[in-house]
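*Asks:* the following comprises the amino acid sequence and a computationally predicted model.
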Amino acid sequence: MSLWIFLLAASLFNAGLSIYFLLYNLYLLDLGFNESFLGILWGAMTVGSICGSMPAGWLASRWGLGPALRLGYAGAAAVCALRAWATGRLALAALAFLGGLISSLWVVCVAPVVAQLTPESRRPRAFSLVFALGIGMGIIGGLLGGKLPEWVLYWNLGPLGPESARASKQLALWMGSGLAALALVPTLWLKLSRAAPEEGKSNYPRTPFMLRFLAAGAVWNLFVGAFPPFFNAYFARRFSAGTAEIGLAYSVSQLAQVTAVLVAPMLFARLGLVTGIAATQAAAALLLALVPPMRAMAPAAALYSGYMAFLWMSEPGWNSLLMNQVAPEQRSGASAMNFFVIYSTQALAAASFGAAVPRLGYSVVIMSTAAVGLSAAWVFRRLLAGTADSTTLQTSSR
C-alpha cells in the first residue's frame, strides 16, 4: 500500500513539473530574454544539482527519508513559484541554482524510498512503475501545459490587454507549482523507517562494488547525456522538420519509453540484472548509430524512438542493482553518489556534443556517441559481472 501512496505523490509532482517546464522558457521569451540567457539558467540549475547531490544524501540519512522527501517536494514547488514571479536576471539565475540545489534532495530520495517499500525480488517491477508513471505523467502534464494558458484567457482568469499572453503563462506556471505542491499530501501517510549509519560509519559506501558501479555509470552517462538535448535541432537541420513533426516524434518516443520501461522487469527476470542492463545499453547504442544514415525523417524518428526506449529500459535494473547491493543505512548516500556522477557526466557530455557538432557535423558526432554507448555496455558487463545475484549487503567503514 505504501508504494502506491508514493506513486500517487510522485505522479502529482511529475505532472506539476511537466506543466511548469513546458511553459517556463516560453514565459521567459515573453519577458524579453533570449536563448543565450535561457542557457545560462539551465547551466545554473545543473550546477545547483551537482552541488546539492552529496549534501542531499547526508540530509536524507540524518533526517530520514520521509522528512527529506517532503522538504524536497515543498522546496521545489516553492522555488518554481518564485521563478515564475522574479523578473531580474540575477534573481532568475540565483533561483535557478537554488532550484537545482533543492531538486537534488527529492531526486536522491526516490531510489531509497522504493527500495525500502519493496522486497528485493520486486524492485525491478517497482522501479519500472516509477519510471513509467513519471514518463506518462510527463505526457499528460505536457498536454495540460499546452492548454492551460488558453483556458486562463478563455475564463478571463488573468489580466486582459497586451500583457495577457505573458500573464496567462505566469498563472499557468503557478498552477503547475501548486499541483507539484499537492504531492506533499500523500507523503503524510507514507511510513518510512529511519536507518541512519552507526556512529563513526560513513553515509557514503566506499566498497569495491560502489567504485565499479560509479565507474561504469560515468561511461554510460557520457552516452546518455549527449544526444537527447539536441534531437530537436538535429531533426530540424537534417530534415527541415517543423515543430509539429518534431513534437510528433517526441510524443511517439515517450510512448515507446513507457512501453519499454514496463517490459523491462521481464527482460531482467530472464537475463539477470547485469546482462539485461548491458543488453539494453548495447541496443540503444546500435539504434543511435543507425540514425545518421537515414535520409527520410520517418525511419530516423522510428530509430530515435527505439534508442530512447532502450535508454530508459535500463533504468529499473540500474536502480535495483544499486539498492540491492547497498546496506539500508547507506542507500541515501549511494543514491547521492550515483546522481553526482549522473549530473556531472551528463553536463560534460551535452557540452562536448554541442561544441563538437559545429566542427565535425552531426553524423560524425552521433556515430562517436554511439561508440561510447557500446563501450559503456562492455565496461558495465566487465566491471559488474557476478554481482546481480548476490544478496550480501556491503558496508564500508569510515
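*Replies:* Now that the structure is in, tell me what you want to look at.
*Asks:* make it CA atoms for all contacts and neighbour counts henceforth
*Replies:* Fine.
*Asks:* ok, residue 261 - contacts?
*Replies:* 128-129, 131-132, 309, 312-316 (CA atoms under 8 Å, 6 or more residues apart in numbering).
*Asks:* what's the helix or strand for the one residue sitting closest to the centre of the chain?
*Replies:* Nearest to the geometric centre of the chain sits residue 107, at 8.3 Å (CA atoms, centre = their mean). Element membership for residue 107 (DSSP states H and E) is helix 89-117.
*Asks:* for whichever helix or strand comes after that helix, the distance to its chain's centre please.
*Replies:* Scanning forward in sequence from helix 89-117 by DSSP H and E, the next helix or strand is helix 123-154. With CA atoms, centre = their mean, to the nearest Å as the basis, helix 123-154 stands 13 Å off its chain's centre.
*Asks:* show me what helix 123-154 is packed against.
*Replies:* helix 2-30, helix 89-117, helix 164-181, helix 243-271, helix 297-324 (3 or more CA pairs under 8 Å, 6 or more residues apart in numbering; DSSP states H and E).
*Asks:* residues of the next helix or strand after the shortest one that come out buried?
*Replies:* The first helix or strand that comes after helix 164-181 along the chain, using DSSP H and E, is helix 184-187. Of the residues in helix 184-187, 184, 186-187 count as buried by neighbour count, 16 or more other CA atoms under 10 Å.
*Asks:* related to what we said a few turns ago, for residue 386, which of the helices and strands packed on helix 123-154 is the nearest?
*Replies:* helix 297-324 (11.5 Å; CA to CA).
*Asks:* show me what counts as buried in that closest one.
*Replies:* Buried residues in helix 297-324, counting neighbours by 16+ other CA under 10 Å, are found at 297, 300-324.
*Asks:* take a look at this one as well, against the first:
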Amino acid sequence: MTTSTSTWQQIKTFPQSARLFLLATIINGIIFSTWQLFFNFFILARGYEKDFLGLINSMPSMAGLFFGILLGMLSDRIGRRPAMLIGLAFSTLAMGLQLFIEVKTLLLVVAFLGGLGNSLYFISQAPFMMKVTNPNNRSLMFSLNFGLNTLAGAVGNLFAGQMPGWFGGLLQIPVDSAQAYQMVLLVSVILGFFALIPIFILKEPVKPQNLNEIKVSQWALLKKTVKRGFTWKLVLPEMLLGFGAAITIPYMNLYFSETFQVKSNVLGALFSLSALFVGVGSILGPRLVQKFNSKIRVVVMTQASSLVFLLVLAFSPFAWLAAIGYLLRGMLMNMAVPLYNAFCMENVSESEQGVVNSLISNSWTAGWAIGPFLSGLIQIRYGFQPLFLTTAFIYLLSILSTWIFFHQYERKKLAEDLLIEPGLV
C-alpha cells in the first residue's frame, strides 16, 4: 500500500506537459503495434516478393543509422517539442503514403523518409523527459513511458487482430486480401495523427543555452568517446543483439502464419500477450538485480535462458509450444534490455552519456538496417530454420562478450564501492 501511494504521489507531481507526452506515447504505441502486425502481410498480399519486403523493412533503420547523430543535433537546435512534432507528423504521413504507392522505388524512398521522421521523434523523447521531470520522479517517468508503450501495443494488437475480419465482412472481400490489410493500416494511420494533438498542446521548459557551445561540445565529446576502448566494449554486445534480432523478430507474424497457419486474430492475441509478458519481465528485472547484486549477471542469465526458448520456437512441431517459446523468449531477452542500458549509463561520465547512448543506439540500428533484407533473401531459399540458428549463435556471441568484458569489471567496481562506503571497515 505504501509503495502504491508513493508511486501515485509521484505521478501527481508530473507537470501537464509530462502527462500529455505520456498520452501521445499511448496513442503512438497502439498505432505502431498495428502497423507492425499487418504491414508485412499487406506488402506480400500486393504481390511483392520477400526480398523486397526485407528491403523496405530495412529503410527506416538505414535512415536512423545514417542520419541519427545529425537528427540529434537538429533536435538540440530547434527544441524537443518542435522536433517531436515534425518527426511524428513526417513518419505518420510516410506510413499513409506507403498504403497507396505501388512503384517500388518510391515505396523505398517514402519508407526511408518515414524512418527519418521516426528517428527524430524518438531521439527527442529522452531529452524532453529529462526537462519535464526532477530527480524524484524521473525514474518513474521513464518507466511509465516504456511500460505504457508496451501495454498500448498489447491493446493495439488485440483489437487490430480482429479488424481484417471486420473489414472483410463489411466490404465483402477476403480477410487476407491486400484491401483488407490496407483498410486496417489506413485506420491506424488516421488515428496516428491524433498523437500530434497532445504534443502540440504541451509546453517545453525553456532553458537558454549557447548553441555554438552545444555544437562544439557534441563534436568534442564524440571524438573523445570513440577513441576509448571501453566505449566499443559497451557497443559490441548491442550491435550483435541488434543484428541477431533483425533477421528474425520482424518476421514472427509470417513465421506463425506460414508454419502453423495461425489466423490474424490469434496472432493479435499472441502479440498482445507477448507485450504483457515483456511488461512483467521489466518489473522482475530490478528485483533480480537486488537478489544477485549484479546487473551483468542478471543480463547474462536472462539472455542465456532465452536461447532455450528461441530454439523451442524454431523447431517445435506444435503451434502451442512454439507460442510458449515465443512468449518466454521475448520476456527473458527484453528483461535484460533496460538493465544493460542502466549499466552502460552508470559507467560513463554524465557529460558522455548522450554520446555513448547515441553510439549504442546506432549500433543496434546498424543490425536492423541490413538484417531484414538478408533475412528476406534467406527465407526465399532456405526458410526460417537457418535464420533461427543464426540468431541463436549471434545472441550467444553477444552474451559471451558481455560476460567477458564486464563480469570482473563489475565485481571490482562493486568491491571498490563497498570499501569507500561510509560506516564500513
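*Replies:* Ah, there it is. Being a predicted model, the structure only gives us computed values, none of them experimental.
*Asks:* still on that earlier bit, can you find the partner of the residue nearest to the centre of structure 1 in structure 2?
*Replies:* For residue 107 of structure 1, the aligned position in structure 2 is residue 122, judged by TM-score structural alignment.
*Asks:* now that match: closest residue in space that isn't a chain neighbour?
*Replies:* residue 84 (7.6 Å; CA to CA, 6 or more residues apart in numbering).
*Asks:* swap in residue 407 of structure 2?
*Replies:* Closest residue to residue 407 of structure 2 apart from its sequence neighbours, by CA to CA, 6+ apart: residue 296 at 6.3 Å.
*Asks:* residue 154 of structure 2 -> structure 1?
*Replies:* Using TM-score structural alignment, residue 154 of structure 2 lines up with residue 139 in structure 1.
*Asks:* contacting residues around that match?
*Replies:* With contacts defined as CA under 8 Å, 6+ apart, residue 139 of structure 1 is in contact with 18, 251, 254.
*Asks:* how close does it get to residue 120 of structure 1?
*Replies:* As judged by CA to CA, to the nearest Å, residue 139 of structure 1 and residue 120 of structure 1 stand 30 Å apart.
*Asks:* list the contacts for residue 235 of structure 2?
*Replies:* Residues near residue 235 of structure 2 by CA under 8 Å, 6+ apart: 359-360, 363.
*Asks:* meant to ask about residue 17 of structure 1
*Replies:* Contacts of residue 17 of structure 1 by CA under 8 Å, 6+ apart are 141, 176-177, 180.
*Asks:* which helix or strand contains residue 206 of structure 2?
*Replies:* Per DSSP H and E, there is no helix or strand for residue 206 of structure 2.
*Asks:* what's the local residue count around it?
*Replies:* Counted with other CA atoms under 10 Å, residues neighbouring residue 206 of structure 2 total 8.
*Asks:* and if you look at the one 5 residues further on?
*Replies:* Other residues within reach of residue 211 of structure 2 by the criterion other CA under 10 Å amount to 11.
*Asks:* please apply the same query to residue 207 of structure 2.
*Replies:* Residue 207 of structure 2: 6 neighbours (other CA under 10 Å).
*Asks:* then residue 164 of structure 2?
*Replies:* Residue 164 of structure 2: 26 neighbours (other CA under 10 Å).
*Asks:* now do the one 5 residues further on
*Replies:* Residue 169 of structure 2 has 13 neighbouring residues, counting by other CA under 10 Å.
*Asks:* quick one: contacts for it?
*Replies:* The contact partners of residue 169 of structure 2, by CA under 8 Å, 6+ apart, come to residue 175.
*Asks:* now residue 378 of structure 1
*Replies:* Residues near residue 378 of structure 1 by CA under 8 Å, 6+ apart: residue 278.
*Asks:* if you set the cut-off to 7 Å instead, what comes out?
*Replies:* If you count contacts by CA atoms under 7 Å, 6 or more residues apart in numbering, residue 378 of structure 1 has none.
*Asks:* how near is it to residue 272 of structure 1?
*Replies:* 16 Å.
*Asks:* now swap in residue 353 of structure 1 and tell me
*Replies:* Residue 353 of structure 1 is 33 Å from residue 272 of structure 1, by CA to CA.
*Asks:* what does residue 122 of structure 1 give?
*Replies:* Residue 122 of structure 1 is 13 Å from residue 272 of structure 1, by CA to CA.
*Asks:* and if you look at residue 261 of structure 1?
*Replies:* 16 Å.
*Asks:* likewise for residue 2 of structure 1?
*Replies:* 27 Å.
*Asks:* what do you get for residue 296 of structure 1?
*Replies:* 37 Å.
*Asks:* more neighbours, those two?
*Replies:* Taking other CA under 10 Å, residue 296 of structure 1 and residue 272 do not tie; residue 272 has more neighbours (15 against 11).
*Asks:* columns distance to residue 233 of structure 1 on top of the helices and strands packed on helix 123-154 of structure 1, output as TSV?
*Replies:* Formatted as TSV, these follow (distance: least, CA to CA, whole Å):
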stretch	distance to residue 233 of structure 1
helix 2-30	16
helix 89-117	24
helix 164-181	25
helix 243-271	9
helix 297-324	13
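*Asks:* quick one: closest of those to residue 370 of structure 1.
*Replies:* Here helix 297-324 is closest among these (CA to CA), at 10.3 Å.
*Asks:* next secondary structure after the closest one?
*Replies:* Next helix or strand after helix 297-324 of structure 1 toward the C-terminus (DSSP H and E): helix 331-360.
*Asks:* how about that next one: buried residues?
*Replies:* Applying 16+ other CA under 10 Å to helix 331-360 of structure 1 flags 331-350, 353-354 as buried.
*Asks:* kindly report the same for stretch 130-148 of structure 2.
*Replies:* 132-133, 137-138, 140-142, 145-148.
*Asks:* ok, stretch 63-72 of structure 1 next?
*Replies:* Neighbour count says stretch 63-72 of structure 1 has 64-72 buried, by 16+ other CA under 10 Å.
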